[in-house]
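Student: pasting the sequence and the predicted coordinates here, then a few questions.
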Amino acid sequence: MGVRFKLSFVFLFYCIFHLPVNAQNKADVTVNFDKKISEMKPIWAWFGYDEPNYTYMKDGQKLLTDISKLSPVPVYVRTHNLLTSGDGTPALKWGSTNVYTEDEKGNPVYNWTIVDRIFDTYIKRGMKPLAQIGFMPEALSTKPQPYQHKWKPGTRYEEILTGWAYPPKDYTKWANLAYEWVKHCVERYGKKEVESWYWEVWNEADGAYWKGTQAEFFKLYDYAADGVKRALPAARIGGANVTGGGSRYLDAFIKHCLLDTNYATGKIGSPLDAVLFHAKGSPKVVNGTVVMNLRTELRNVEANYKVINKYPQLKNIPVIIGEFDPEGCAACGMATNPENAYRNGTMYSSYTAASFARLYQLTDQYNINLLGAVSWSFEFENQPWFAGFRDLATNGVNKPVLNVFKMFGMMSGNRVEATSNQMYPLQTVLDSSIRKPVSDIGVLAAKSQNAATVMIWNYHDEDKKGNIDQVSISLKGLDKKSVIITRYLIDDENSNSYEAWKKMGSPQSPTASQILELEKSSELKSVGKPIKFNLDQGPFQFELSRQGVTLLSIK
C-alpha cells in the first residue's frame, strides 16, 4: 500500500510539473505519404475585393506583391467596379474606372487608362485577372441617378444600390463595350496572355446587386459573352456568381446557357466555359462570444455542386467559387458588426485552414473540377489599424490570416492520406459545424518529389482560447529513416502582428520603429531550429493552442 502511495505521488508530481498547462485533448494524427488522394491544387490562390482603385495604391501594391509570391502558379484576382463610372477615387464598397462615356450624339467614348493601370499591376506581378464585366456605366444605365453612393459601415446596406446596378438602355452598346475591352486587352497584353484569363458577367444577380429581372440578366450575359467571343473566340467566360444561397438561380442560368435561345445571336445556347458561385458562413455573437458557422459556407458549396452534377454536359467543366468567406461584408468592421471580431486574430487563420481542408474533401466527394475559391479579402487603404475589416493586411502590415496562405503555398505535389482522431468528419461539419465541446484538430498533408508538408489546425466555432492540446503525428510511407522537420506556427505568440500591436497599447499612430516591429511580427515564424528526426523514434509530438495553426515542412 505504501509503495502504491509513493508511485501515485510521483506520478502526480510529474503531471503537475511536466504536462502542459491547460492541456485538454490529445490528437493522434497519422499521415501516409505513400497513399495519394489527388493533386494538391492551389485552389486557395484566388483573391478578390470591392475597391479596384486600391490595386495600384501604396499598400495595395505591397499586398499584391506578397500575394503573388505565395503560389507556385499564377494567382488570380477578382474585383468589382471595373466598368463603373467615376474619377477613380476609391471609397468603401466603391471604385470606378470611367471606361465608358458618350458624346453629345450618344456615341460611345472609351477610356482604358484606369482599368489598364489595374491590370498592369497584376500582370507586372505574374498575376491574372478573373475579369468581371460590371458594373453598369452611368451613360448606359436605365436609371443613372443617383449614381455614386456614400455608404459607410453601420448605414443601411441598400444605400450602395444606385445607378450602377441597373440594366443597360442599349444591349448592343453593352455587347460592344465588352468587345472593345477584350480587343484592347489583346492588343495590350497579347492574345496568349488574355486567353489564360477568365471573364465573368456581373456579381450576385440573384441578390441586391442586380435591379433587373432574371430574364434581363440572362440577356445581359448573352450580349456580354457575344462581345467577348467576337473579340477573342478562345476567351473563357462564365457565370453566374450567385449568392451563397443562390443554387436555384444558378440552375436556371445553366439551363439558359445550355438550352435557351440566345438573346444576342438567336441561336440555342450561350457560351459557358466556367461555372461560378459564392459560399458564405454566418457568424453570430452568442452571450458575448463570437460563434462561427462553417456549416453554412460548406452547405452553400454542396448545394451548387449538386446543381452542376445534374448536367452531364458539364462533366469536368471548370468551377470557380467567386467568393468563399466566413460571412458576407468585407467592409463591415467589428465596430458596427461585433460578430466580425474574429478577423484580426488567429480565429480567422484556423477557420481558413479548416474550411479549405473541408473544401478539398467536398470537391473530391462530388468529383468537381474546382479551379479556385476566391477569398474576398484584400486591404483597405488609409483606414484605422486593425479595424476589423475582412482583410489580409492593415496599413501595409500583414495579418495572421495571410500566414495560412503562406503555409498553403508551401504545400505542393499530391495530397496524401492523413487522419486525426480529433478531426470532425465532413458529414458532421455539414450537419452541425464545429460545435461539440472538443475542438477540431485536423490535418491536411501533401508530398512532392523531394519534400512533404503537414498542416494541422486547432479550430473551434466558438472564439475562446486557453486550451493547449497535445498532437502526436505518425509519419508513414517516407523512404527515409531520418528527416529534417521545420515547424511553422501561427498562435498568440508567433506570426501574429495583431497580438504584437495590442502589446504596444493598440496605437493608432504607431512610430516608425513600432511599424518595423509589427512587420517583423507579421512574418511566418518557425519554431526553433530545424530538427533532425529519426522516424524509428515513433510519433513526432508538440503542443498546439486552440485557434492555432502549424505546418511541418519535412525534407
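Tutor: That came in fine, so what should we check first?

Student: please make it C-alpha for all contacts and neighbour counts, starting now.
Tutor: Fine.

Student: do a quick rundown of the strands in the stretch 251-400 of the chain.
Tutor: Residue ranges of the strands in the stretch 251-400 of the chain, as given by DSSP state E, counting those that start in this stretch, are 274-280, 284-286, 289-291, 319-325, 370-373, 393-394, 397-398.

Student: second structure follows, compare the two:
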Amino acid sequence: MLERFGKLADAPYYVRTHFMFCNGNCTGTQKFGSTNIYHEDAHGNPVHDFAYIDLILNTILESGNKPYVELGFMPEDLADPSLRRNPWLGGLDPYRESGWTYPPKDYHRRHDFIRTVAQHLAGRYGSEEVNNWYFELWNEPDIFYWSGSNKDYCTLFDYTEQALHAVLPNARLGSPTCTGIFDQGGGRELMQTFLEHCKTGINDATKETGTRLDFVTFHVKGAEFPRDANATKAVPSVGNLIHQVVSGAEMIKAAGYGGLEIVLLSEADPDTWAAGGINDNANMRFRDTEYYASFVICAYQRIAEIALNYGAPIHPLAWAFIFPQEECFPATRTFATQDIVKPVFRAFDMLSRLGSHALKLSSDGTANPALERKLDADYGKATPHHYSGLGAPTIVSGWAARNDIGQVQVLLYSHCDDIDAHSERTIELQLTGLNPNQRYRMRHWRIDATHSNAHTQWLKEGRPKYPTSEQYDRIKAAEALDMLSPAETIAATSVGTATLRFNMPTHAVSLLTFDLQ
C-alpha cells in the first residue's frame, strides 16, 4: 500500500505511525506496537536499539514517501513508576495497558533520549533529508493517550523541542495533536493552554519566555460510531468536520499564530474508530463503498477553501491502515482489503492527477452551512454519533487545474451525508478560456457504485469472507480506475468555450482531462 501511494503522481505522501518508542515484543496489533528503542541496564544506564525504528523509516522512504514522525509514546524504563497503580488491571501488563501514556520519571533523561534519537536520524539519513520530514509530539494528549496534566504536556514539549532542535535546528516540530476543537471540551482546553504556553509561558527546559513552534496540529472527525450491534442509522457529517477545522484555525489565529502552517489535521477522517468494523457497528458500512470516496473529496475540497481564507497551508492526513488477515470488506478504515483497493484509494489516485496550476472553478451546487447546522443537532458540541443525514443537501463542487504540459483537469464530486440517498442528476460543465476553435481530447474517469468499485463486485460474488481464486481475480479486476465512457474529441467555440453534460449519482467522483489535439 505504501508503494501504491509512492507511485502516485503527487508523491511523496507523509506516513504517520503510533507507538514508535514503546517496549514490547516488536510485533504490531491493532492498538499497540513496539520497537524496544530504549531501556536501562541494571545500573540505570540508557541502552538504545534502533533496529525496528530504522526498519519502519526505511520502509516508508523506500516506498517513495516521507516519514511523519510521532515522537511517542513513553519507553517503559522512562515512564514515571509512581503512576503505575491500576488495581483493576489484575494480571494484565500495566505498561502495555497504560504505562506508555505516562509522563517521564525524569524530563532530563527524556531530553537526552530525544537528543540521541535526533543524532541517530541525522547520522543515518542526513540532516538535509530529515529536514523534509515532520515531527509531532504524542497523539491526542487530551484523552487517555496521556496520563499527565496539560501542564505536564507543555513541559514535555519544551524538553522535546530543545533536544530535537539542538541536533536538527531546521527540523519541523509541531503539536499539540489534540482531538477535535469543539465549542468546549478537552481538545479546546489543551489547545488554548498549549498555544499560550508556547507564546508567552516560561519554557521549563530553558527558563526563558516562549517555546518554538513550527506548525500546529489537531484532529478532525465527522462521526463517532461506538461498539453497538443494534445501532440505529447514523452517518458522518461533513459540516461538523469542517466546523472543527474552522474553530481550530480561529483559535490558532487568536493566539497570535495566524498564518502558521496547520499540518495536518493529522487525522482528518469521516469517523473516529479505525479498527472497528461493520460487525461492531453497522454504520461503518460506508468505508468499503463509493461514499467514503465522495466524503473525503468533499471534506478535503472544503478544507482547501478554508486554507485560502486562513492564508496558510492546512494539510489533511487520512488516518487509515492495513489490517492483515482480516476477512474481505469488513469495513475497517483501510485503503485496501486483502490487497484489493477500495474506492477511497481511487479518490487519492484522481487527486494525484491534478496539475500544480490552480484554475478557478465555481459551482451552484455547494452546501448551505445553515442547513447543515439545522440537520446536525450535535453541531460543534462533539463528534456526532446519532446524525442520520436525513434531508442533507447534495453538494456538487470540485477543483480545476492545469499541468506544466498544458493538460487541463477538472475533478468533480457529488456527495450527500445521507448514505441512503440514491438519486442522479444532470451536471452541466461549462469551460471557458480554451483556445478558440481548438479540438481537445477528453477522457472521463469515474468512481461510483458501478465504476472503480471492487466492493460492488464483491457483493455480486455473494460477499465471500475469503474469496476463492476465481472470485478474487474478478473482485480485484474491478478495483481499477474506470472510464465513464470512451475518450472523445470536443471542439471549443470561436470564443474558447465548451459545454458538457453528463449524469452523476449522489455519491460519485469524476476526473475529466483535456489534451490539445
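Tutor: Yep, that arrived. Keep in mind that this is a model prediction, so the values were computed, not measured.

Student: columns distance to E379 of structure 1 on top of the strands of the stretch 251-400 of structure 1, output as JSON lines?
Tutor: What follows is the strands of the stretch 251-400 of structure 1, written out as JSON lines (distance: least, CA to CA, whole Å):
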{"stretch": "strand 274-280", "distance to E379 of structure 1": "19"}
{"stretch": "strand 284-286", "distance to E379 of structure 1": "23"}
{"stretch": "strand 289-291", "distance to E379 of structure 1": "23"}
{"stretch": "strand 319-325", "distance to E379 of structure 1": "15"}
{"stretch": "strand 370-373", "distance to E379 of structure 1": "18"}
{"stretch": "strand 393-394", "distance to E379 of structure 1": "6"}
{"stretch": "strand 397-398", "distance to E379 of structure 1": "9"}
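
Student: correct me if wrong: S175 of structure 2 contacts V216.
Tutor: Yes: with contact defined as CA atoms under 8 Å, S175 of structure 2 counts as touching V216 (5.2 Å).

Student: residue contacts, the alignment partner in structure 1 of A249 of structure 2?
Tutor: Alignment note (TM-score structural alignment): A249 of structure 2 maps to Y305 of structure 1. Listed by CA atoms under 8 Å, 6 or more residues apart in numbering, the contact set of Y305 of structure 1 reads Y366, I368.

Student: which residues touch stretch 10-28 of structure 1?
Tutor: Under the criterion CA under 8 Å, 6+ apart, residues 420-422, 438, 441, 466-474, 543 lie in contact with stretch 10-28 of structure 1.

Student: quick check: closest non-adjacent residue to A274 of structure 2.
Tutor: Once flanking residues are discounted, A274 of structure 2 sits nearest to R333: 4.8 Å by CA to CA, 6 or more residues apart in numbering.

Student: in stretch 205-219 of structure 2, what counts as buried?
Tutor: A205, G210, T211, L213, D214, F215, V216, T217, F218, H219 (16 or more other CA atoms under 10 Å).

Student: from I242 of structure 2, how far out is the last one?
Tutor: If I follow you right, that is H219 of structure 2. 11 Å (CA to CA, to the nearest Å).

Student: for the fifth one, same thing?
Tutor: Counting by CA to CA, the separation of D214 of structure 2 from I242 of structure 2 is 23 Å.

Student: repeat for the fourth one
Tutor: From L213 of structure 2 over to I242 of structure 2 the distance is 24 Å, taken as CA to CA.

Student: just the third one next, same as before
Tutor: As for T211 of structure 2, its distance to I242 of structure 2 is 29 Å (criterion: CA to CA).

Student: the stretch 201-350 of structure 2: helices as residue ranges?
Tutor: 238-252, 290-310, 343-352 (DSSP state H, counting those that start in this stretch).

Student: actually, structure 1.
Tutor: 2-18, 58-68, 113-124, 171-189, 191-195, 214-231, 247-259, 294-309, 346-366, 400-409, 426-432, 497-503, 512-522 (DSSP state H).

Student: pick the most deeply packed of the ones you listed.
Tutor: Among the helices of structure 1, the stretch with the highest mean neighbour count (mean count of other CA atoms under 10 Å) is helix 400-409, at a mean of 24.

Student: average offset between it and structure 2?
Tutor: Here the mean offset of helix 400-409 of structure 1 against structure 2 after fitting is 0.5 Å, by mean CA distance after the TM-score superposition for structure 1.

Student: what's that helix aligned against in structure 2?
Tutor: So helix 400-409 of structure 1 sits over residues 343-352 in structure 2, by TM-score structural alignment.

Student: so what touches that stretch?
Tutor: Stretch 343-352 of structure 2 is contacted by residues 8-11, 288-290, 292-294, 296-297, 335-336, 411, 447, 452-455, 479, 481, 509, 511 when judged by CA under 8 Å, 6+ apart.

Student: residues of stretch 435-454 of structure 2 that come out buried?
Tutor: 435, 439-440, 442-454.

Student: just to revisit the earlier point, okay, the buried residues of stretch 205-219 of structure 2 in CSV with distance to F135 of structure 2 next?
Tutor: Shown next, in CSV, are the buried residues of stretch 205-219 of structure 2 (distance: CA to CA, whole Å):
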residue, distance to F135 of structure 2
A205, 19
G210, 19
T211, 15
L213, 11
D214, 10
F215, 10
V216, 11
T217, 10
F218, 13
H219, 15
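
Student: what do we get in structure 2 for G442 of structure 1?
Tutor: Aligned partner of G442 of structure 1 by TM-score structural alignment: S397.

Student: and the longest strand for structure 1?
Tutor: In structure 1, with assignment by DSSP state E, the single longest strand is strand 23-39.

Student: so how far is that one off the chain centroid?
Tutor: A distance of 24 Å separates the centroid of the chain from that of strand 23-39 of structure 1, by CA atoms, centre = their mean, to the nearest Å.

Student: what count of nearby residues applies to A312 of structure 2?
Tutor: 15 (other CA atoms under 10 Å).

Student: pull the contacting residues for it.
Tutor: So A312 of structure 2 contacts G259, L260, E261, I262 (CA under 8 Å, 6+ apart).
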